[in-house]
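**Q** mind folding the following:
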Amino acid sequence: MKSLIVAALVAAGGGGSYWFWQQQQSGEVELGGYVPADTALYIGGQTSPAIVSQLEHLYAQPDMGTDIKMLASEIEQGGDYPALNRFAASLMRDLFAPGTDIQALYSRLGLVISGPQQLFVDGLVPVLHISAEKSATFTQFWAQHGRSAGLPVFENELDGSPYTRIQLSPPEEANRIDLIVAQTGEMAVLTFATPFDSDNELAQRLRLKQPEENLLQSGTLGQIAQRYGFTKEFSFLFDIEAIAKAVLGVDQTRMAKDLEALFALTQEPAPAATLTQVCREEYASIAGWVPRIVAGYTSIQTEPGVSISSRSVLEVKSGEVLNQLNLLNGHVPNHVADANQQLFGLGVGLDMDQLMPVTVQLWNQFTQQTFACAELRQMQQQAASNNPAMLGLFTGMAQGIKGVGLSLYDFTYGNAIQPIKSLDLLLSVATQNPALLASMAAGSPAAAFGQIPTDGSTASVDLSEIQPGLSAEVGLKGQHLTFAMGAKGRAAANALASEALEPNGLLAMSLNYPAFGRLVEAFPLDAIEPLITDSETSVCLERARVVELLRQQPVKAAYRMGFSPQGFDSTVDLDIDAQEEPGLINPVGSFTLYDQTWDCPQGVMVGLEEIRADGTGTYEENDESGACSTYAYDYRWSQSGNRLSFDITSSRGRSDCVGDWEEYGTFAASCTLIPSAEGFGCIYEDDESDGLFAYKRR
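**A** Down below sits the predicted model:
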């Protein structure tokens, strides 16, 4: 699914962040009080309306419709239980219907977008609690889809409270898995019932009874927030140690009991069945070295735009190991982290002087550890036969290097002969031995830089072999070897003169989505079009999708990771500009259509279309000579934002001007509108095809 991959690009920078939550003091008792204290996964808080209003347009991206239809169709046709397949496909089509945003989805489900919500596991069973309106809309939504798909749907009661049970297993199966849907007060519940559940456990999931030991009483979330500087707006907990102990059977938690019951039910051996008790305990002890992943927000602002700083930590509890790992942090040049000043930045930090000794020390710690488990002793023997001293051959050549950074500030495409019209960038290397590195770089046959000044000045590098007239500047700025092009690149290089080599992590990255979108849009694909015409993928169409996707993302993102005194630490900073209402494109008029799916700059003239103000329209294609119409359809249209939906009421075609017309029937299609001076562009989708079209006014 190409466009799903495109959407993932945005999600990587925070574009898909629907879990922007505010955890209220009043809601904390309601939420944590119904969560078992030994849960292995918890995500909870309260959505912020201000943030949702900035991000709701990300829910239904312009090119998702076709992918959703394809995926729903594949689900419907696969599997061994047709009713369950129909249920899953129907839900997908409804939840991801074209034009659906977060507000519309919550309204359709009867949910309250600004209320408290939480997702957790009760043993093995996922449970969702989410604020809802005082109505039966939520339960009716699920029940209706279940009945329409042919699944058995039951209305039950527990302790006097009603709930809906949708049987997901085939009727002939004795051990049933049911989807449980309910509303308790102003909180909707979505969970499952398994053959090894008791009424008491189901009552806890339905918020009818609190667990005797719950997450609120344990104080776990408060302790995490205090330790890591998290605000009260969002909580995430993933307990690696608890899962390992449950799988290994060394703790009698709810998850461990569920696993034991599950394997007994399926008559399958447990994963740890062949392990001795001492091996189970020692494996569980190793899992305790990295017991949890925790995450939360460290700051959040919603005016005028949205600014969010978040942090996630993979905890490392072995003090000796953590001390060694922290020595690996290098110096990532600071210029890569400023998303406001560049299109893209990427930096890697690694203290090359520490890599060899740290690796040897960690290797020694593992090989000298005392284990009673035979499998672990065998691993030690294998590790002992692979001496890491050979790593010194590599690290010796990079002595003194602490990090490398690349910042792309600007790029303008020229033409096929001279593709680089202008380029603004900085490549820098942070080193404790700048003069030595400069000497090595100058003497490199690949570099041919000549003498690199060591007094803070720069030397010009002729890059005519790459492109005539192209040049760059190299020099030493403090403890940084720099290679700069363009005014911004040179200014950033000069600023490095005062930047000390302080350990600040392993990786840093920044991305300015709007600026990157403009770069993608300006890059002409006609130069490479002959290379892609035989491909199944239209680069023209995919570029239009990426540009439209990035155009809607007013996001500047910065990411950093490295080791800290708590473990493996990562931070994300997002700046989301206040969204302006996009100018609505008026599609009414008479147009000549050009198919640009495989011909980006011009397109091939394919037909004439009239879109009328009364909500109707017609489309016609002529034969090659233009003498007559050979294909036509009539439709009704509606507009939501800059998305057109077409309901084709009749379509017909013929082979030539004297042939008989053949009726083709009805179908549905959609068009995401793209601004254009001559009319508008259209990213077109129907059940069988997609394409890129230019509508030029006649």
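**Q** going forward, measure contacts and count neighbours with C-alpha atoms only.
**A** Noted.
**Q** can you map out the strands along the stretch 351-500 of the chain?
**A** Assigned by DSSP state E, counting those that start in this stretch, the strands in the stretch 351-500 of the chain fall at 401-413, 420-431, 458-462, 471-477, 480-485.
**Q** winner for burial among these?
**A** Comparing the strands of the stretch 351-500 of the chain by mean neighbour count (mean count of other C-alpha atoms under 10 Å), strand 480-485 comes out on top with a mean of 27.
**Q** which other helices and strands contact that strand?
**A** strand 420-431, helix 434-443, strand 471-477, helix 486-495 (3 or more C-alpha pairs under 8 Å, 6 or more residues apart in numbering; DSSP states H and E).
**Q** so what touches it?
**A** Strand 480-485 is contacted by residues 423-431, 434, 437-438, 471-476, 490, 493, 496-497 when judged by C-alpha atoms under 8 Å, 6 or more residues apart in numbering.
**Q** ok and it relative to helix 486-495, angle-wise?
**A** Orientation of strand 480-485 against helix 486-495 (axes from the mean of the first three to the mean of the last three C-alpha atoms, to 10 degrees) gives an angle of 170 degrees.
**Q** now the angle from strand 480-485 to helix 434-443?
**A** Using the same axes, to 10 degrees: strand 480-485 against helix 434-443 is 40 degrees.
**Q** measure how strand 480-485 sits relative to strand 458-462, angle-wise.
**A** Using the same axes, to 10 degrees: strand 480-485 against strand 458-462 is 50 degrees.
**Q** strand 480-485 vs strand 420-431, what angle?
**A** Going by the same axes, to 10 degrees, strand 480-485 is angled at 180 degrees with respect to strand 420-431.
**Q** out of the helices and strands packed on strand 480-485, which is closest to P565?
**A** Distance to P565, taken as C-alpha to C-alpha, is lowest for strand 420-431 among those, at 23.5 Å.
**Q** from the rest of the structure, what touches the closest one?
**A** Residues outside strand 420-431 that contact it (C-alpha under 8 Å, 6+ apart): 331-333, 400-415, 437, 467, 479-490, 492-493, 501.
**Q** same question, stretch 41-54
**A** 18-24, 28, 31, 102, 113-121, 233-239, 302, 306, 576, 578-579.
**Q** would you write a PyMOL line that selects the buried entries of these?
**A** In PyMOL, this line selects whichever of these come out buried by 16 or more other C-alpha atoms under 10 Å:
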select buried, resi 18+19+20+21+22+23+24+28+31+102+113+114+115+116+117+118+119+120+121+233+234+235+236+237+238+239+302+306+576+578
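**Q** in helices, which of the contacts of stretch 41-54 fall?
**A** E28, L31, I102 (DSSP state H).
**Q** take the helices and strands packed on strand 480-485 and write them to CSV, including distance to Q226.
**A** Formatted as CSV, the helices and strands packed on strand 480-485 follow (distance: least, C-alpha to C-alpha, whole Å):
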stretch, distance to Q226
strand 420-431, 35
helix 434-443, 41
strand 471-477, 40
helix 486-495, 36
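**Q** second input sequence below; structure requested for side-by-side comparison:
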Amino acid sequence: MNKMLIAAVVVAAGAGGYWYSQQSTQVSAGDNPVLSYVPADTPIFSAQLQPFPIKSYINSLSEAYRQYPIDAFDELEQDLEQENDARAQFFVSLMKSYMASMKDGSTFIQTFGLAENIRSYFYTLGAMPVVKVDIDNPDAFWALLDKAEVESGFTHTKAYLKGVDYRSYRLTDATEQDQIDWVFAVHDGLLISTLSTSFSEATLLETAFGVTPIDNSIVDAHIIEDIINKYGFTNEGISYINHKEIVTALTTTDGNQLAGQLSKLFEMSKEDPFAELKTPACQQELSTIADNWPRTVAGYDLLEITDKESNIGFRAVIESQNQVLLNAYQKLRGYIPAYTQDIENSVFTLGVGIDTNQMVPSLNAIWDDMLTPEYQCAPLEAMQAQMSQQSPGMLGMFTGMANGVKGVAVSLIDYKISDDIDNPQLESLDAVMTLSADNPSMLFNLAKPFVPELGNVQLPVNGDAIDLNSIIPMPPEMNFKAKMAIKGNHLVIFAGNKGEAIANSLATEPVVNNGLMVMSADYMKMFKPLLTFIELTGEPVPEGLEAVKDYDMRVKMSLDVDQKGFEVDSLSNSRSTE
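**A** Just a heads-up that it's a prediction; the model follows:
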């Protein structure tokens, strides 16, 4: 995970990035008063509806992950001092405070005035971002801003609006006609951060503060409950990007709140960069495309957080109503072996599932579907004309040679590098690589002309392995024995006892179309042996990789497609430093 996600929870957009789940009780958005001020036409929304244990989560991270270089901002600060940019220095001060606060969970929540468990929200009022976070000690947060003001010379203006005191920081130059302010307020137990401009509606800031109601909210539209029920996310929170609202904003002048704001901005600048999209043809055709791809939605399937370890399962779905394309992409799905799913006992894995027999007909179906509409909208017409000059049919030659292939995969299970500086070598290697197909023996024979060393090699059909080292000589410093075998429907190359065990297990593993792609990595296992060896040789460690070797973190990401759309599934596991 990116370190900046934690800062985003407190300071900027992305506040709803994590959710914590320990129960399966139903959640009604109507029970949350904050959501009644979120408009149903918001283009972007992310909410943490149940308290997330921010203190425990930070403690669960490796110590190296929570540390930042002491001199991270030295060069930038010197440049800012020369430019006398107080605003930038203010932001740098906040970031330095954040970096220092990541020492541990207690320091973090004390620095920002947060409770141990927090709710957070991020959404937009048209184009105006709004961040809201549960706050336990407002004085601590104001003290943090005061410290940044002293260090930068960038000061605030106090203001009052319908019962809410707030701070306003001017982001634009005083000489500019139109002004933009960064606003902070605490109201009803929430820290609120947003922008205020001289050209926005008068009620916009009131709505952001939660003191002026709106006519049609996200609660009224039942958006949250519908997404949770449709995709089976945990009830604690969801995120989404509404493609339809964004298209409406770009193709109309007043179709939604964002459209009205953009129109006003373009009128002020006397230039509309999206003018060509506002023709009737573009409005209709882009709206149809948006109807077929309405939203990207996301939520969590797994959240287990303690001071020692965190497990977070996150899933995003790009919704689609285009069944022609979805059927075509589903036919492309191939086979991904079970061993690629194990993030606890591997260094790195990659699996790609593609049914080569379906590649050309599926891509042709996709191509035909995209070229079928006779677009009148100029940008779409130009894109379609460019596509018509290409054809996926040329892939036929490749797929003919790879007939019956269902997928390829590789796993680096373990490796060790000797600590002998005078004689560096790979001490041991456990790995496996597979090509899964209807008839792997036939594919092996087809590949022989391209690898002369394999010309006289005959692979036993009974699954016995042959020694590759005697056929393809390895450098002496590569201290491992590679073997090749056909195990069921899999052509396998493996090394080490662990690699052999996986190869043998494949003999009875059926080849089924179960996905498109999966990738995983264990940061500590991947980088620690290599970087330790670099240090022993006296060579400088590449910048940015020094701390990675101590990240006790595992991640996995997969891509698939079903009748609801494209699905990106991720899992991360992090353990604190013992």
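**Q** one step back: would you turn the strands of the stretch 351-500 of structure 1 into CSV with distance to E542 of structure 1?
**A** Shown next, in CSV, are the strands of the stretch 351-500 of structure 1 (distance: least, C-alpha to C-alpha, whole Å):
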stretch, distance to E542 of structure 1
strand 401-413, 19
strand 420-431, 23
strand 458-462, 36
strand 471-477, 33
strand 480-485, 30
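**Q** for C540 of structure 1, find the nearest of these.
**A** strand 401-413 (16.8 Å).
**Q** what range does that closest one cover in structure 2?
**A** Counting by TM-score structural alignment, strand 401-413 of structure 1 lines up with residues 405-417 of structure 2.
**Q** would you map the helices across the stretch 101-250 of structure 2?
**A** With DSSP state H, counting those that start in this stretch as the criterion, the stretch 101-250 of structure 2 has helices at 105-112, 138-152, 204-209, 223-231, 243-251.
**Q** any chance of those in CSV, plus distance to D342 of structure 2?
**A** Putting these into CSV (distance: least, C-alpha to C-alpha, whole Å) gives the following:
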stretch, distance to D342 of structure 2
helix 105-112, 30
helix 138-152, 42
helix 204-209, 45
helix 223-231, 25
helix 243-251, 35
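**Q** looking at those, which is buried most?
**A** Most buried of the helices of the stretch 101-250 of structure 2, by mean neighbour count (mean count of other C-alpha under 10 Å): helix 243-251, with a mean of 23.
**Q** residue in structure 1 paired with H243 of structure 2?
**A** Under the alignment (TM-score structural alignment), H243 of structure 2 pairs with I240 of structure 1.
**Q** closest to H129 of structure 1 out of the strands of the stretch 351-500 of structure 1?
**A** Each of the strands of the stretch 351-500 of structure 1 has some distance to H129 of structure 1 by C-alpha to C-alpha; the shortest is strand 401-413, at 43.8 Å.
**Q** which neighbouring elements make contact with that closest one?
**A** Strand 401-413 of structure 1 packs on strand 344-349, helix 352-367, strand 420-431, helix 486-495, helix 513-522, going by 3+ C-alpha pairs under 8 Å, 6+ apart.
**Q** by contact count, what packs against the shortest one?
**A** Read it as strand 344-349 of structure 1. Contact analysis of strand 344-349 of structure 1 by 3+ C-alpha pairs under 8 Å, 6+ apart lists strand 401-413, strand 507-512 as its packing neighbours.
**Q** in structure 2, point out the residues matching the shortest one.
**A** Right, strand 507-512 of structure 1. So strand 507-512 of structure 1 sits over residues 517-522 in structure 2, by TM-score structural alignment.
**Q** how close does that stretch sit to structure 1?
**A** Its matched residues in structure 1 lie on average 1.5 Å from stretch 517-522 of structure 2 after superposition (mean C-alpha distance after the TM-score superposition for structure 1).
**Q** of the helices and strands packed on strand 344-349 of structure 1, which is nearest I5 of structure 1?
**A** Between I5 of structure 1 and these, the tightest spacing by C-alpha to C-alpha is seen for strand 507-512, at 17.4 Å.
**Q** how near is K270 of structure 2 to L262 of structure 2?
**A** 12 Å (C-alpha to C-alpha, to the nearest Å).
**Q** the two - which one has more neighbours?
**A** The neighbour comparison of K270 of structure 2 against L262 (other C-alpha atoms under 10 Å) goes to L262, with 20 against 8.
**Q** corresponding residue for that one in structure 1?
**A** Using TM-score structural alignment, L262 of structure 2 pairs with L259 in structure 1.
**Q** next SSE after the strand or helix carrying its match?
**A** For L259 of structure 1, the element it lies in under DSSP states H and E is helix 254-266. As assigned by DSSP H and E, the chain's next helix or strand after helix 254-266 of structure 1 is helix 277-287.
**Q** what range does that following helix cover in structure 2?
**A** The aligned range for helix 277-287 of structure 1 in structure 2 is 280-290, by TM-score structural alignment.
**Q** the matching stretch against structure 1, how far on average?
**A** Average distance, stretch 280-290 of structure 2 versus aligned residues of structure 1 after superposition (mean C-alpha distance after the TM-score superposition for structure 1): 2.3 Å.
**Q** name the residues of that stretch that are buried.
**A** By neighbour count on 16+ other C-alpha under 10 Å, the buried set for stretch 280-290 of structure 2 is A281, C282, Q283, Q284, E285, L286, S287, I289, A290.
**Q** identify the residues contacting the closest residue to the third one other than its chain neighbours.
**A** Spatial nearest neighbour of Q283 of structure 2, excluding adjacent residues (C-alpha to C-alpha, 6 or more residues apart in numbering): T251 at 5.4 Å. For T251 of structure 2, the contacting residues are F274, L277, K278, T279, C282, Q283, by C-alpha under 8 Å, 6+ apart.
**Q** let's go with 10 Å and repeat that
**A** Counting by C-alpha atoms under 10 Å, 6 or more residues apart in numbering, T251 of structure 2 touches 259, 274-284, 286-287.
**Q** same check, this time on G544 of structure 2
**A** G544 of structure 2 sits next to no residue when contact means C-alpha under 10 Å, 6+ apart.
**Q** quick one, what contacts R176 of structure 1?
**A** If you count contacts by C-alpha under 10 Å, 6+ apart, then R176 of structure 1 has Q167, L168, S169, P170, A193, T194, P195, F196 around it.
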